[in-house]
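Engineer: model this:
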Amino acid sequence: MNELNRKQVEDVRRVLRPKWYGTRQGRRITAALGSAALAMIWAGAVVCWFLAPSTTARWITLGLTGVALVIYAGVFSVLIVASEGVVSLAEKNLDERQLAEHRHVYALAHRGSNWMLGSATTVVAVMSVGHSILRIPTAAAFMFMVAAWTTHKIMPHLIVCWRLEDALPDDE
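Structural biologist: Below is the predicted model:
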């Protein structure tokens, strides 16, 4: 469907500096930037919870989301090149090692998503104690769903980038 192909990955590799995708430190900084972008999406949902409906909530949420998208656009290209497309290439285009890594990363990401959803359910349950109905602005509910979906889609990229080892030096 919307998977990348090897030519697209190589095109991006030619544009980027190896400092970002070739070293563990660069990849970890990139993963941290991606996590910060994801945190901005969640912060927008929290702002909506406390301030919506208001123009303040709208502009803060739109601003945070816009900045997060700009940050993640750059982060995504580095993550794709660093992982050699393991997360974004179609499974039929991966070799056995890449396929095993692909499945392992997605298993870890799904485990993280389950923890996230469990934590969100716990927070809602605790906040609704003593109330028959928990009142939440519609904008906040929507933004929490967007944040959960975004986390689910981005987490595999962040995990593979964080876990990736440096390449072994050539023996010459």
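Engineer: make it CA atoms for all contacts and neighbour counts henceforth
Structural biologist: Will do.
Engineer: Next one: Ala36 from Trp49, what distance?
Structural biologist: 20 Å (CA to CA, to the nearest Å).
Engineer: More neighbours: which of these two?
Structural biologist: Applying other CA atoms under 10 Å to Ala36 and Trp49 shows that Trp49 carries more neighbours, namely 20 against 15.
Engineer: any idea which element that one lies in?
Structural biologist: helix 24-51 (DSSP states H and E).
Engineer: Helix 24-51 and the very next helix or strand once past that helix, what's the angle between them?
Structural biologist: As assigned by DSSP H and E, the chain's next helix or strand after helix 24-51 is helix 55-82. Here helix 55-82 points in a direction 160 degrees away from that of helix 24-51 (axes from the mean of the first three to the mean of the last three CA atoms, to 10 degrees).
Engineer: which parts of helix 55-82 are buried?
Structural biologist: For helix 55-82, burial by neighbour count (16 or more other CA atoms under 10 Å) applies to 57-58, 60-61, 64-65, 68-69, 71-72, 75-82.
Engineer: One more, please, to line up against the first structure:
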Amino acid sequence: MKPRNRREERMLTVLERETPRYQTRERRRRLVVAAGGCLGLMWAAAVVCWFLAPSTAAMVTTFVLWGVALALGTQLWGMIHIVTRGTASLPVHLLDERQIRERLSAHPIAHRLTLLLLLVVFFVVGLALRGDKPEVPSAAATVLLFALMATVWSLPMLVTAWRMSDPPPEEEDEAEVA
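Structural biologist: I've put the predicted structure just below:
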């Protein structure tokens, strides 16, 4: 588990920060739910654009929703990255065996969720376009695309954080119990 360059050294330094507050499964899941809420704001912006664009209300609402989602999501993403110890994003040579197993089990689940999401979006958009004048505002298509890309990009990390087990107890704790 030796870094090969300065970028990897910096990544490991950040991940070595202790975050005992979020080391339990319940607290990590709260972070995942909050990050999912930020993704939900992005999707809500796409719906707002679909129904209100082109208008000033659609533009303002979209910018506000995306601003809140990005401001909160950036903080949450950093926290999730630290509490998962980079399991979903570090190069494989920097991971231990447990992290590799967690990554290998989380990625297929994230891909299945992505496929499900794509199917749902496909059918919802298909139903929305069944009217007499099927029109899609270009702003709605753009915001929908960016919401989809953000979701696909973040799902592996969110699934990893959701499924991650609690760390094993420290040796000192075991010695005190005995």
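Engineer: TM between them?
Structural biologist: Here the TM-score for the pair of chains, by TM-score structural alignment, normalised by the length of structure 1, is 0.87; 166 aligned residues with a CA RMSD of 1.9 Å.
Engineer: The lengthiest helix in structure 2 packs against which elements?
Structural biologist: Ranked by number of residues, the top helix in structure 2 under DSSP state H is helix 97-128. In this structure, helix 97-128 of structure 2 makes packing contacts with helix 138-163, judged by 3 or more CA pairs under 8 Å, 6 or more residues apart in numbering; DSSP states H and E.
Engineer: hang on, the earlier thing: how big is the angle separating the longest helix of structure 2 from helix 25-52?
Structural biologist: Relative orientation of helix 97-128 of structure 2 versus helix 25-52 (the same axes, to 10 degrees): 20 degrees.
Engineer: ok, now how distant is the spatially most central residue of structure 1 from Glu101 of structure 1?
Structural biologist: What sits nearest the mean C-alpha location of structure 1, by CA atoms, centre = their mean, is Ile154, with 2.4 Å. As for Ile154 of structure 1, its distance to Glu101 of structure 1 is 16 Å (criterion: CA to CA).
Engineer: Likewise for Val47 of structure 1?
Structural biologist: The gap separating Val47 of structure 1 from Glu101 of structure 1 is 37 Å, by CA to CA.
Engineer: what's the burial count for Pro169 of structure 2?
Structural biologist: 8.
Engineer: where does it land in three-state SS?
Structural biologist: Following DSSP: H, G, I helix; E, B strand; the rest coil, we place Pro169 of structure 2 in the coil state.
Engineer: and it, what does it touch?
Structural biologist: By CA atoms under 8 Å, 6 or more residues apart in numbering, Pro169 of structure 2 lies in contact with nothing.
Engineer: Report the separation between it and Ala58 of structure 2.
Structural biologist: Pro169 of structure 2 sits 51 Å away from Ala58 of structure 2, going by CA to CA.
Engineer: same deal with Ala34 of structure 2?
Structural biologist: Taking CA to CA, one finds Ala34 of structure 2 at 24 Å from Ala58 of structure 2.
Engineer: Next: Ala35 of structure 2.
Structural biologist: 23 Å.
Engineer: same question, Asp173 of structure 2
Structural biologist: 55 Å.
Engineer: same check, this time on Ala139 of structure 2
Structural biologist: In terms of CA to CA, Ala139 of structure 2 sits 9 Å off from Ala58 of structure 2.
Engineer: what do these two both touch?
Structural biologist: Cys49.
Engineer: In structure 1, what residue corresponds to Ala88 of structure 2?
Structural biologist: The alignment partner of Ala88 of structure 2 in structure 1, by TM-score structural alignment, is Val87.
Engineer: what kind of secondary structure is that match in?
Structural biologist: coil.
Engineer: residues in contact with it?
Structural biologist: Counting by CA under 8 Å, 6+ apart, Val87 of structure 1 has contacts 80, 102, 105, 156-157, 160.
Engineer: same question, Leu134 of structure 1
Structural biologist: With CA under 8 Å, 6+ apart, Leu134 of structure 1 has these contacts: 127-128.
Engineer: again, 7 Å this time
Structural biologist: Listed by CA atoms under 7 Å, 6 or more residues apart in numbering, the contact partners of Leu134 of structure 1 are Ser128.
Engineer: His152 of structure 1 too?
Structural biologist: Ser113.
Engineer: Any figure for the gap between it and Gly66 of structure 1?
Structural biologist: For His152 of structure 1, the distance to Gly66 of structure 1 - CA to CA - is 19 Å.
Engineer: where's the equivalent of Val146 of structure 1 over in structure 2 relative to Glu170 of structure 2, distance?
Structural biologist: Aligned by TM-score structural alignment, Val146 of structure 1 pairs with Phe146 of structure 2. As judged by CA to CA, Phe146 of structure 2 and Glu170 of structure 2 stand 42 Å apart.
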